[in-house]
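Engineer: From the sequence below, what's the structure:
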Amino acid sequence: MRFGRRPRPRVGVVVPVYDVEEYVDACLESLLAQEGVDVEVVVVDDGSTDGSAARVQRFVDAEHPVRLVRTANHGLGAARNEGARHVTADLLAFADSDDVVPPAAYATMARELRRSGSDFVTGSVERWEGEQRWEPPWMRRMHRQRMAIAIDSEPEILGDVFAWNKLFRRSFWEGSGLRWPEGVRYEDQPTTTDAYLRARRFAIIPDVVYHWRVRTEGTSITQQRSSLQDLQDRWTTKRMALASVEAYGSTKVTKVFRDRVLPGDLHRYFVEIPGCDDAWWELLVSGVRELWAGRSLTHSGLPPVHRLTGWLVEQGRREDATAVMEYAAGLAGERIPRITDDRGTRIDLPVIDPRTVDRAALDVRDTEL
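Structural biologist: Okay, the predicted model is just below:
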């Protein structure tokens, strides 16, 4: 008896598009060049005002497996949800239209899904700025080895919040009721958090499966952190993710999430403190106090100078937080000075009197020496 070859995996890729005519060709070309899988690409034009849709239409006209769906502008989450409705493949992925996907990415992830029987798989990413690409150390750490697990075994993976370095079984996505939040930025974290929590098992692989372009002109959503709306959206999505984790009911997962995952991007906001307006500062303080109520950021996995800044924010000490951030910026990446006394090692900043600060906010941990 002769047996036929195993059919190639079929991957449906949702690509939201909004005013990215400079980048969308490279994205679609990378998807159509995927090796070892068949792709169906669903592009959702989210009310673009430039020539993005026309560029996508060229791929459609050339009879590539690309479908163009046009909608009014409702934002990234709504565009992803609309695109997912049109996917017919058994496997589901998401890609942002200014990024590219390496040629073997989906085949590698599909192979791991088949091998492990997992509900979804997540791989590592390379950050791409100009001509340089590199794998962020924190991503490399979370993807250090191949494994298929449930969230209780590796809760720190909740820090891998990205939508686009993952491949889902569509049956899991739909059966678990997963959707992206609409009308808010930073929609990745609530949904990926729910995916980790709802999966019977998910796979982690060390392979780089995505090239994440950081646009130098400053127009991407993640480069607008000094705006009040940006910070409001960040707190909203953090609340959503934390609520899901707390509802899951694991003390271990909740502790890791609150200490190591939830504060992970706060340093990007702390650097905005110098020069911020009153409303932004008040929103920063209220969010920090709410989300870390009863458990100070001194317990977090932030670097020492940002743990100190977090504590100053908790205390409402705006002038001191500004001074610390300005001093740190002046060091241009050099390590904050340290001093050792009879209580151990602490950071030593000339801009703040250590006698006015909780010692836990100054301490340097053994792993940071």
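Engineer: C-alpha from now on. contacts and neighbour counts both.
Structural biologist: Noted.
Engineer: element containing the nearest residue to residue 120 once chain neighbours are set aside, please.
Structural biologist: Nearest residue to residue 120, sequence neighbours excluded (Cα to Cα, 6 or more residues apart in numbering): residue 168, at 4.3 Å. In the assignment (DSSP states H and E), residue 168 maps to strand 166-169.
Engineer: next one: residue 40
Structural biologist: Assigned by DSSP H and E, residue 40 falls in strand 38-46.
Engineer: what's the next secondary structure element after that strand?
Structural biologist: helix 52-61.
Engineer: chain center to stretch 211-220, what's the gap?
Structural biologist: Here stretch 211-220 is found 14 Å from its chain centre; the criterion is Cα atoms, centre = their mean, to the nearest Å.
Engineer: List the residues that contact residue 14.
Structural biologist: If you count contacts by Cα atoms under 8 Å, 6 or more residues apart in numbering, residue 14 has them with 41-44, 80, 83-84, 87, 92-95.
Engineer: Here is the second sequence; please produce its structure so I can put it next to the first one:
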Amino acid sequence: MKPKISIIVPIYNVEKYLGRCLDSLLKQELKGFEIIGINDGSTDSSLTILKEYADKDDRIVVIDKENEGVSAARNDGVKKANGEYIGFVDPDDWINPFMYKHMLEIAEKDQIDIVMCSYIREFGTHAKEKIFDLPNLSSFHNGDVQKNFMRRLVGPLNEEVANPELLDAWGTVWSKLYRAELIKNNNIHFVELKEIGSNEDTLFNIYASYYAKSFVFLNKPYYHYWRANNTSITSKHNPNLVSQFGKLYNSIENFLYEKNMSEEFQIALSNRISLSTLGLGLNTISKGNRYSILKQVSDLKNVLNNSRIKRSLDQFELKHCSIIWKTFFYFAKKRLAFGLYIMLMSIEVLRKTIR
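Structural biologist: Take a look at the predicted model:
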């Protein structure tokens, strides 16, 4: 019997967390689903744990492959998926028992292409819900999907720029349920991180939302996003991130041009590039960067003088920003790298203490 949902789990060296993740998936209050666990060349006991679970439950499908990265692993999972719908879960996260049941009910009732829920950030010592200032349920159809969902993925407009921390809150794939035909019929796939640095989720969702005829946002925090994993790729310093982000922006820009999207999307992308100075700055000062403070400030200066980033910052409007973000982006616009460094250090401390 064809499963209703295929849950794709890319796995790499997560022996500490994998059992928790798989337990939460197997406890879903839903009949007829499969879990596709892709072991992406793990060097710890992740594969052993995955196989032990698979031996006890035939809903788990095991793919064992050489390490190619999370994007390739997810793409392999999509190819293997038999479900009418596809969901993605990261192996250090977990989900509520009724998450997929509730999302599937919404998808099947109105033939929805993409259903999204909200999530909770888990820090080990405390948890914090990601707040979306929206009704309990928001539904969009046809052109409104691109106008409201796809455009948010491309970048913020007007008052939305006031919250840089929400820039990629819409872009995660693990908070969503997709109609499998939407992904497979349009050949939507994940781009390798070595090409674009990060935001492979957002790029995937930009493509998916363009082709989607319907989208529902369910303002319920069903997904638990584990933020205490110090080995996560997002916790490491990446010296190539500026050039990789350039390729990411090129991919988005070319897609918008190819699909003849409106000028509003171009403005949104420009705002995304401006707001990305926060992520690029935090990457520059991250603990994985062993260079001196002077070298880090110099690297920040180079980020701010990047031609594309500089052009976007020059066009970026500060009127919707709070006083803190006005100060931050004033330093960025004026290429005041040392002032930006001080603010980034303060932001990093706040991220670790109050989050």
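Engineer: TM between them?
Structural biologist: The TM-score (TM-score structural alignment, normalised by the length of the second structure) is 0.79; 322 aligned residues with a Cα RMSD of 3.1 Å.
Engineer: Please spell out which residues along the lengthiest helix in the first structure are buried.
Structural biologist: As assigned by DSSP state H, the longest helix anywhere in the first structure is helix 228-248. For helix 228-248 of the first structure, a neighbour-count test (16 or more other Cα atoms under 10 Å) marks 228, 230-242, 244-245 as buried.
Engineer: With stretch 207-225 of the first structure instead?
Structural biologist: Quick answer for stretch 207-225 of the first structure (16+ other Cα under 10 Å): 207-214, 225.
Engineer: next one: stretch 16-25 of the first structure
Structural biologist: So, applying 16+ other Cα under 10 Å, buried residues of stretch 16-25 of the first structure: 16-21, 23-25.
Engineer: do the same with stretch 325-338 of the second structure
Structural biologist: Buried residues in stretch 325-338 of the second structure, counting neighbours by 16+ other Cα under 10 Å, are found at 325-333, 335-338.
Engineer: what about the equivalent of residue 183 of the second structure over in the first structure, which helix or strand?
Structural biologist: In the first structure, the residue paired with residue 183 of the second structure is residue 173, using TM-score structural alignment. Following DSSP H and E, one finds residue 173 of the first structure within helix 170-175.
Engineer: Now that helix on the second structure. Mean distance?
Structural biologist: Aligned to the second structure and superposed, helix 170-175 of the first structure gives a mean residue distance of 0.7 Å (mean Cα distance after the TM-score superposition for the first structure).
Engineer: Next, work out how far apart the closest residue to residue 280 of the first structure other than its chain neighbours and residue 257 of the first structure are.
Structural biologist: Once flanking residues are discounted, residue 280 of the first structure sits nearest to residue 228: 5.6 Å by Cα to Cα, 6+ apart. Counting by Cα to Cα, to the nearest Å, the gap from residue 228 of the first structure to residue 257 of the first structure is 25 Å.
Engineer: hang on, residue 121 of the first structure is in a helix, isn't it?
Structural biologist: No: per DSSP: H, G, I helix; E, B strand; the rest coil, residue 121 of the first structure lies outside any helix segment and is strand.
Engineer: Show me what it aligns to in the second structure.
Structural biologist: For residue 121 of the first structure, the aligned position in the second structure is residue 115, judged by TM-score structural alignment.
Engineer: I figured its match hits residue 101, correct?
Structural biologist: No: using Cα atoms under 8 Å, residue 115 of the second structure is not in contact with residue 101; the gap is 11.7 Å.
Engineer: Next secondary structure after the helix holding residue 173 of the first structure?
Structural biologist: By DSSP H and E, the next helix or strand past helix 170-175 of the first structure is helix 188-198.
Engineer: So what touches that following helix?
Structural biologist: Helix 188-198 of the first structure is contacted from outside by 150-151, 158, 161-163, 173, 176, 178-181, 202, 237-238, 240-241, 244-245, 248, using Cα under 8 Å, 6+ apart.
Engineer: when you compare where it runs with where helix 228-248 runs, what's the angle?
Structural biologist: Per axes from the mean of the first three to the mean of the last three Cα atoms, to 10 degrees, the angle that helix 188-198 of the first structure makes with helix 228-248 is 10 degrees.
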